[in-house]
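Colleague: Structure for this input, please:
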Amino acid sequence: MTGPVTLISESPEDPYSHGRAASVVLDRHGLVIGWSERARTLVGWSAEEVLGRPAVEVLVDPDDHAEVFEATAACVRQRGWFGTVPVRTREGRRLGFGIRARQVIRAERLREWYLVAAPAEEVVQWEIDRSVMDGLFRRSPIGLAVHDTDLNILRINRAIARIGGVTPEEARGHRIGDFLVEADARIVDAGLRKVLETGDPMIFTEQPCRMATMPGKERFVSVSAFRVEDASGRVLGVTDLVEDVTDRHRARRRLALLTETGASVGTTLDVETTAQELVRAAVPDLADCVSVDLLESVSRGEEPVAEGGAGPVRRTACLTVTAETERLLFRVGTVNSFPEGTPQARCLSTGLPVLEPSIDVSENARALGHGEVPPGVMHSLMVVPLKARGLVLGFVSLWRSQLPEPFEEDDLTLASELAARAALSLDNARRFTQQHRAALALQRRLLPRELPVHPAVVVAHRYMPAGGATGVGGDWFDVIPLSGARVALVVGDVVGHGINAAATMGRLRTAVHTLADLDLDPDEVLSHLDDLVNRLAGEQEQDIEGAPGEQVVGATCLYAVYDPVSRRCSVARAGHPPPVVVTPEGEAAVAELPAGPPLGLGGLPFESAELTLPENSVLALYTNGLVEGASPDMEAGLAELCAVMAGARRPVEEMAQAVVERMLPARPNDDVALLLARTLTLAPESVATWELPAEPTAPARARRLTADQLTAWGLEAMTFATELIVSELVTNAYRYAGGGPLTLRLIHHQRLICEVSDTSSTSPHLRRARSTDEGGRGLLLVAQLTARWGTRHSRDGKTVWTEQNFPPLPGGADGGPAG
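Modeller: Coordinates of the predicted model:
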């Protein structure tokens, strides 16, 4: 074997291909019986000189006979052979040739050998080229893909196959964008198409590369691509080389995040604003959820404890991209003392960051008092201290759940740097928060902290205090359960600001709860509130006579009662903005209601109107600060509110947040209360209604119907008591209703509700019967057998209602429905 060997040729060709290799045929005795023109060219022997002669004698040097005989023996044994042997040319030189030999059988005793030969250096070159190509496609760590002119994949190497999670065979014929999420696929296809059309190569271009099978897994690649052409310049396709640079991209992004945070955190001397800027800077680039907890003393503007982060903390800011995580987090403003051993408690006590690459959220939530959550929900957590001047102000908790990669030490270093910069701004701002915090505390104590869960509505609410340290206002909202599975929705606004407005708001809220317990119609409730506001105004005039101060002389209010059985909502308003109704189809409009005068004018009537709300309608109640904002044009504000609430169905919490973000981009000049309620209906099988004639047989029929219905509901254990209740109520209605029809209704939801309606306006009263009285004990029996009972009046008569608790199940749970 002689001559130089080039490692990689421009276009490797098979040396054994037709026209490049020599062809020789030998008979069974080793005589040459076939000799190609290419054989003459390579070794110099003509066909006339070698035909009929032994091949060993003509073509092999005597010194090489042993090697050739050994190869011949192997060839005979295997009926074929491949290897390299020395060949003697006509000039006497010895050249190495790669030989492929195969036995050819022409007849039973006529066997020949067909040999194909090529110079050994060409064979070696070809093998090297094949090895390099094989290495690129099988062992190279850099991804390689070859596409045709339609960008369909002709071949990919194993590196790209590993990135895409497919085999080379599965990828063939597809476009590379078929395996990516749509947005990333468009970027990749556009880049390759440009290379194919212009011929300009793409060099180290970074692109997002999220696989369609794992859309939540972040990945970035560096792509280089060039156009493939044949010898004549015809375009055959495009080839691209792909390298995973996710780690490098993340490092640059972390540096950019630090730079951006330095400019965006600490723009104001407000603790809450600074904390919110911190969580916004970290979500979602660093974490899916970030919360800031400050020591309660720091949140009030006081000095932090010098001995370390001991004591309760207040949730100052929180931002999350996942509803699941939000459900497990304390709300902003909540004061907590984290149990010993939790990551938060360890960070607070030591002043050192804590990294939990994998933490069971269900266990952590139970430790923090959230109750039971689905087990096995795993997240990654970092808790870093907020330290300034050597003192711990609080800590930042960072959660990751959307991305499968847990937090690493580099993430902890970045989070610690972010926290250190934010802590300096927080320490500068805390001195200015004491008065503002005191005002907010007063407002929140007067507003409902938790709204009841009710089967008639799903509610979401927002309360935004006015800007400034003295922005205490009188806006309020309420959700009040009523009899018959109904619910009252209330929003009100006391005129003015300050302590007097807040105190008046608290008294009005209490009055509304009292009036709601009387089951009055909305217009009657507003009439009573009107009288109360007049009395409060008179009291205040006496309190501040001769002294300067703000006088609260009025208020507005909207009171609505929704019945999930009839789907009717009765609404009355006193000088308050009308509600917005969103249909299940997503159409939003302002409800047409009688306006009514503001509370406190006295003597003017209020009027109720009824709306029929299909299931999954949304009723929006709000105060004027939401729609007026910085502009006094309420019509424009109402139009914008309808626009933001319209559209596809979404959770009321998401809708409420969208309203706040759209309508209140900054802290408002006036207090804002927002209450959204999505209407529900009771299933038809949960309500049973019968009309009974006012005759002596009515009680017996009512008992029979009740027993049958309770059996159908699986409440046989309640039959005896309920029959007694129904019998007493129907008997009273028959005796005193004046001959009108009676209506019996049973409702099966969180409690068993029994209602008997008649046309009489007289109300039954509970009294103590003397031993000589024949009657008067029925209502006493009803009161003993029920959890609650009462009477509500309507224009057509009255309804006496009772509520019974379900008997406990064997395991101790309530026997009623889950809803």
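
Colleague: only C-alpha atoms for contact and neighbour calcs from this point on.
Modeller: OK.

Colleague: these two touch, right, Lys387 and Val396?
Modeller: No - if you go by CA atoms under 8 Å, Lys387 and Val396 don't touch, sitting 10.7 Å apart.

Colleague: neighbour count winner among those two?
Modeller: The neighbour count for Lys387 versus Val396, taken as other CA atoms under 10 Å, is higher for Val396 (27 against 23).

Colleague: Am I right that that one falls within a helix?
Modeller: No - going by DSSP: H, G, I helix; E, B strand; the rest coil, the assignment for Val396 is strand, not a helix.

Colleague: Excluding chain neighbours, give the residue nearest to it in space.
Modeller: Val292 (4.6 Å; CA to CA, 6 or more residues apart in numbering).

Colleague: which element is Arg186 on?
Modeller: Using DSSP states H and E, Arg186 sits in helix 182-198.

Colleague: One more: Glu206?
Modeller: strand 202-208.

Colleague: now Leu710
Modeller: Assigned by DSSP H and E, Leu710 falls in helix 698-712.

Colleague: contacting residues around that helix?
Modeller: Applying CA atoms under 8 Å, 6 or more residues apart in numbering, the contact partners of helix 698-712 are 688, 692, 716, 718-719, 722-724, 726-728, 730-731, 734, 744, 746.

Colleague: show me the contacts for the residue nearest to Val396.
Modeller: Val292 touches Ala275, Val279, Arg315, Thr316, Ala317, Cys318, Gly394, Phe395, Val396, Ser397, counting by CA under 8 Å, 6+ apart.

Colleague: next up, for comparison:
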Amino acid sequence: MAQLPTFPGERPQGTSAPGGAAYTATATIGDDGVVTDWGEGAARLLGYASSEVVGRPAARLLAEEGVPAPGITPGQDRWSGTVALRHRDGRRVEVPLLAHRWTSTGGTVKWSVVSAVAGPADAPWDAPLNEWAFAQSPCFLAVFDADLRLLRANTGMQHMLSLTEDQMRGLRLPEIAPDPVSDETERRMRLVVETGESQRLTAFVPPTGEDREQAWETSLAPLRDRDGRVRAVCLAAHDRGGAEGAPHHEHLRLAQELTAPAQDAAEAHPHGREQREHTTTMTLQRSLLPHTLPEQGALEIASRYLPAGGEAGVGGDWFDVIPLSGARVALVVGDVVGHGIRASATMGRLRTAVRTLADVDLPPDELLTHLDDLIIHLSADEADPEVPEESAGGIGTTCLYVVYDPVTRRCTVARAGHPPPAVVSPEGSVYLLDVPAGPPLGLGGLPFETVEVELPEGSLLALYTDGLLQAREHDLDEALDTLFGALTRPASTLDTVCDRVLTALLTHRPDDDVALLIARTRALHADKVVVWDLPSDPSVVADARRYTTEQLTAWELDEASFVAELVVSELVTNAIRYGRPPIQLRLIHENNTLICEVSDASSTAPHMRRARTFDEGGRGLLLVAQLAQRWGTRHAPTGKTIWAEQSLVGF
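Modeller: Here you go, the predicted structure:
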């Protein structure tokens, strides 16, 4: 029986040997050499569980102690090579690695490390692949198997990417060259595998190590065996070097684009100006969207962003993942009206505003109300009677804001004119969450409503912008049915789910931007959360310290007890002295973080102040701020919670 193409990360039907398929081992290492994330592939390759590696120096994984780790020169953004590592059972493993350097918007530097682990060969591939690839496609060539992992790359392709074929073999294109263009190209390759039809796309990408961008015409062709089955995809990239309008690196500088649009050159080469403006907008859009998703334990998350094609240009769609206090996480998806630089700039403002409002723990409905006021003020400040169509300031923007709490497994949602999220239960039922729509942002005077639901552990949440459902080929009901079908199909990873959704709903470059955020809920069970009700009596502070020490011993975190005792003592004392009963102490152990929360019935928030030399009090919150990784206040309908997070890395 002919074997159907499979999605990346899934085993083809009929495979008898479990775990025999190729996979990618992934890990993240901080700039200080400490492992911050350890993927399932890495655990499978070396035998170490995540808890045995995360928070410890990566050098401990080297096969020979004392041998220096591979050297990386200052300013280097990528490294590749073979490293001898030590398996958990003690044996030596030679592992080819490819590492990419990432810098977050906050300035944190991390290295994303990947290694392709090959599965058993099903058939002799080399000879037919040589024949198919070089017989059917010219130019810079690469061949990917049905799982979209690289099999072959010719000399031109190796030169363009500055990697040898051996260094790339077994990796997916986004793992070889992390970039939105790679994500879009991989999505098109999946269409080739599934439909057997060729795909074409154009992109401006700089060759590795160069500043100047080149225009590339990329052809994706199916490679078939004698029976007509698609066995692989050939990627052929044609350099359009010298094409009119191919932008230079200096055109990508936003300030120069805004203040010196080169009117003379635009009049002489209008097509070149349009390409430069499109490239500038794309660059701005990419810089404002999350480069990497933050580390948190409440949700497993995957995301995709596809810019609009055609004459409309890049719009203002955005998404975000924001860790909150109490191990909670906020998910945001929004859509700014319009396209071009103004829409992207407005999107950046709103994304920053959402993160600022989320940082003070506003409920979803209040956050949208503040965002609504902000857009009204922006519109008034930017009003230009001569160009009214460019002065909207974000009026009509839609936004969906979701907060998930892994302790209660409750999800709180509010939306402003945005499509509601889709939910897939662990049993496979799928539905749209019933959330009152609320008006789009910027209209003012109308309320937003919040809905709170409990989601079983393992539920799937899908947040998206309307560009996903507005393809030309189908109406809204048909698009929703297609979306539901793609979400409910079993998949090994959320990245596979994202790719399936885009493949099912988009058969061509979308007419509007598409942002997609898919999350699977996790739960913090009772063994990771403990709560005590405390009387409003100063003598109970000693009991609170004792409760904390005993619980940390039960969690095998004795080394963290000293700092935790001090934090608990100060927060409980503060609640007794300045708050109102009832008082409650809660400890949460989430991965590498210990969270201490003290709640009371007073709504008055404490303020950190500098105590004078002879003051007897006033130093508590200052001490908490010095000891905790971060701290803050969370208000509730009745009362407040003061929380502090303590890092457990190294304990």
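
Colleague: Can you calculate the TM-score here?
Modeller: TM-score for the superposed chains, counting by TM-score structural alignment, normalised by the length of the second structure: 0.64, backed by 461 aligned residues with a CA RMSD of 3.8 Å.

Colleague: Next, show the common contact partners of Lys387 and Val396 of the first structure.
Modeller: Ala419.

Colleague: Glu417 of the first structure versus the equivalent of Phe448 of the second structure over in the first structure, what's the distance?
Modeller: Matched to the first structure by TM-score structural alignment, Phe448 of the second structure sits across from Phe606. Applying CA to CA, to the nearest Å, the value for Phe606 of the first structure to Glu417 of the first structure is 60 Å.

Colleague: Pick out whichever of those two has more residues nearby.
Modeller: Phe606 (20 against 16).

Colleague: my guess is the more buried one meets Ala572, correct?
Modeller: Yes - taking CA under 8 Å as the definition, Phe606 of the first structure is a contact partner of Ala572 at 7.1 Å.

Colleague: Please enumerate the shared neighbours of the two.
Modeller: With CA under 8 Å, 6+ apart, Phe606 of the first structure and Ala572 have common neighbours Asp523, Leu526, Gly596.

Colleague: Alignment lookup: Arg500 of the second structure to the first structure.
Modeller: Match for Arg500 of the second structure (TM-score structural alignment): Ala658.

Colleague: Go ahead and confirm that match touches Cys642.
Modeller: No - using CA under 8 Å, Ala658 of the first structure is not in contact with Cys642, being 11.8 Å away.

Colleague: more crowded one of the two?
Modeller: Set side by side, Ala658 of the first structure and Cys642 show more neighbours around Cys642, with 20 against 15, by other CA under 10 Å.

Colleague: Tell me which helix or strand that one sits in.
Modeller: With DSSP H and E as criterion, Cys642 of the first structure is part of helix 634-645.

Colleague: Then Ala345 of the first structure?
Modeller: Going by DSSP H and E, Ala345 of the first structure is in helix 343-350.

Colleague: what range in the second structure does that helix sit on?
Modeller: The aligned range for helix 343-350 of the first structure is empty, by TM-score structural alignment.

Colleague: likewise stretch 161-173 of the first structure?
Modeller: Taking TM-score structural alignment, stretch 161-173 of the first structure hits no residues over in the second structure.

Colleague: If we ignore the residues flanking it in sequence, what's nearest the residue mapped onto Leu517 of the second structure from the first structure?
Modeller: Superposed on the first structure with TM-score structural alignment, Leu517 of the second structure falls opposite Leu675. Spatial nearest neighbour of Leu675 of the first structure, excluding adjacent residues (CA to CA, 6+ apart): His461 at 4.4 Å.

Colleague: Need the counterpart of the one you found in the second structure.
Modeller: Using TM-score structural alignment, His461 of the first structure pairs with Ser303 in the second structure.

Colleague: Quick check: whichever strand or helix holds its match compared with the first structure, mean distance?
Modeller: Here Ser303 of the second structure sits within strand 299-306, counting by DSSP H and E. Its match in the first structure and strand 299-306 of the second structure itself, once the structures are fitted together, sit a mean 0.9 Å apart by mean CA distance after the TM-score superposition for the first structure.

Colleague: and that strand, what other elements does it pack with?
Modeller: helix 180-195, helix 494-505, strand 514-521 (3 or more CA pairs under 8 Å, 6 or more residues apart in numbering; DSSP states H and E).

Colleague: Okay, angle between that strand and helix 180-195 too, please.
Modeller: In terms of direction (axes from the mean of the first three to the mean of the last three CA atoms, to 10 degrees), strand 299-306 of the second structure departs from helix 180-195 by 90 degrees.

Colleague: Surely Met160 of the second structure forms part of a helix?
Modeller: Yes - judged by three-state DSSP, Met160 of the second structure forms part of a helix.

Colleague: Show me where the stretch 351-500 of the second structure has its strands.
Modeller: Assigned by DSSP state E, counting those that start in this stretch, the strands in the stretch 351-500 of the second structure fall at 398-405, 410-416, 422-424, 430-432, 451-454, 460-464.

Colleague: scratch that, the stretch 1-150 of the first structure is what I was asking about
Modeller: 22-27, 32-35, 80-88, 94-107, 110-119, 143-147.

Colleague: Make TSV from these and add distance to Val627 of the first structure and mean neighbour count to it.
Modeller: Below are those laid out as TSV (distance: least, CA to CA, whole Å; neighbours: other CA atoms under 10 Å):
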stretch	distance to Val627 of the first structure	mean neighbour count
strand 22-27	93	22
strand 32-35	100	20
strand 80-88	89	19
strand 94-107	90	17
strand 110-119	89	20
strand 143-147	57	23
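
Colleague: Export these to JSON lines and append columns for distance to Ser425 of the first structure.
Modeller: As requested, the strands of the stretch 1-150 of the first structure are exported to JSON lines (distance: least, CA to CA, whole Å):
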{"stretch": "strand 22-27", "distance to Ser425 of the first structure": "85"}
{"stretch": "strand 32-35", "distance to Ser425 of the first structure": "93"}
{"stretch": "strand 80-88", "distance to Ser425 of the first structure": "79"}
{"stretch": "strand 94-107", "distance to Ser425 of the first structure": "79"}
{"stretch": "strand 110-119", "distance to Ser425 of the first structure": "79"}
{"stretch": "strand 143-147", "distance to Ser425 of the first structure": "47"}
